[in-house]
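*Asks:* This is a predicted model, with the sequence first.
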Amino acid sequence: MYSNAHKLRMIRKVCDIYRQHQGKGLTTRHIYRRYIYPVYPISMGTLYNYLNTPVGAKERELEESGRTTLT
C-alpha cells in the first residue's frame, strides 16, 4: 500500500499524535480536529487508513529491499 519512506514517516507521526492523546478519553474526531488536522491536513478517512497501516512492517520491507523511495 505505502512504500515511500517519506509517506511512512508521516504516517508514523500522525499515529504517534493520535496515540499520545488517545488515552485521555478523547474521541477520534476530537483528536483529529484539534491535534492532527492543523498539522497534517488529511481527511478522517485518511486518518483511519493511516491508523490501520502496519508501519513497522512496511519500514522493514523497505530496508530489506534497500530502497528508501519509489521512483
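*Replies:* Happy to help now that I have it. Numbers count the residues shown, from 1 in each chain.
*Asks:* going forward, measure contacts and count neighbours with C-alpha atoms only.
*Replies:* Will do.
*Asks:* quick one, helices of this structure?
*Replies:* Listed in chain order, the helices of the chain (DSSP state H) span residues 5-22, 28-31, 44-51, 55-65.
*Asks:* this is the comparison structure:
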Amino acid sequence: MSKTNQSIGIRHNTLKRYQLIMQLYKTHKTEDIPDTVILRKYICPVYPISRTTFHKILCTPVNKELSELEKLKSQQLQISF
C-alpha cells in the first residue's frame, strides 16, 4: 500500500518538529548538564513533550528519514504526470 499525500505531510511535519527539538537540545547540551534538565528547562516550555517522547526523538535519524520522504514525494510527482 502506497502512502497518501496526507500521511507523507504529517510525517514530514513531525520530522521537522523533531529537527527543531534536536537543535534546542544541541544548543544547550554540555557534559555537565543531564538530558532531563535540558528537557525540563529548555524544551518543555516550548514543546511540551514527555521524557519518553524526548528519548524517541533523540534516537530518530531525522535527516535520513526526511531525505527518504523527499525521494518518495518526487517519485509520486513523476507517477502523477
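*Replies:* Now that the structure is in, tell me what you want to look at. For clarity, every value in this text was computed on a predicted model and none was experimentally measured.
*Asks:* Any idea what the TM-score is?
*Replies:* Structural agreement between the two chains, given as a TM-score (TM-score structural alignment, normalised by the length of structure 1), stands at 0.84; 65 aligned residues with a CA RMSD of 1.4 Å.
*Asks:* what does Lys73 of structure 2 align to in structure 1?
*Replies:* When the structures are aligned by TM-score structural alignment, the residue of structure 1 matched to Lys73 of structure 2 is Gly66.
*Asks:* Give me the number of neighbouring residues for that match.
*Replies:* A total of 9 residues lie near Gly66 of structure 1 under the criterion other CA atoms under 10 Å.
*Asks:* any chance of the helices of structure 1 in a markdown table, plus mean neighbour count and distance to Pro38 of structure 1?
*Replies:* Formatted as a markdown table, the helices of structure 1 follow (neighbours: other CA atoms under 10 Å; distance: least, CA to CA, whole Å):
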| stretch | mean neighbour count | distance to Pro38 of structure 1 |
| --- | --- | --- |
| helix 5-22 | 16 | 11 |
| helix 28-31 | 14 | 11 |
| helix 44-51 | 14 | 13 |
| helix 55-65 | 13 | 22 |
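*Asks:* Is it possible to get a markdown table of those that adds distance to Tyr37 of structure 1?
*Replies:* Compiled in a markdown table, the helices of structure 1 are given as follows (distance: least, CA to CA, whole Å):
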| stretch | distance to Tyr37 of structure 1 |
| --- | --- |
| helix 5-22 | 10 |
| helix 28-31 | 9 |
| helix 44-51 | 9 |
| helix 55-65 | 20 |
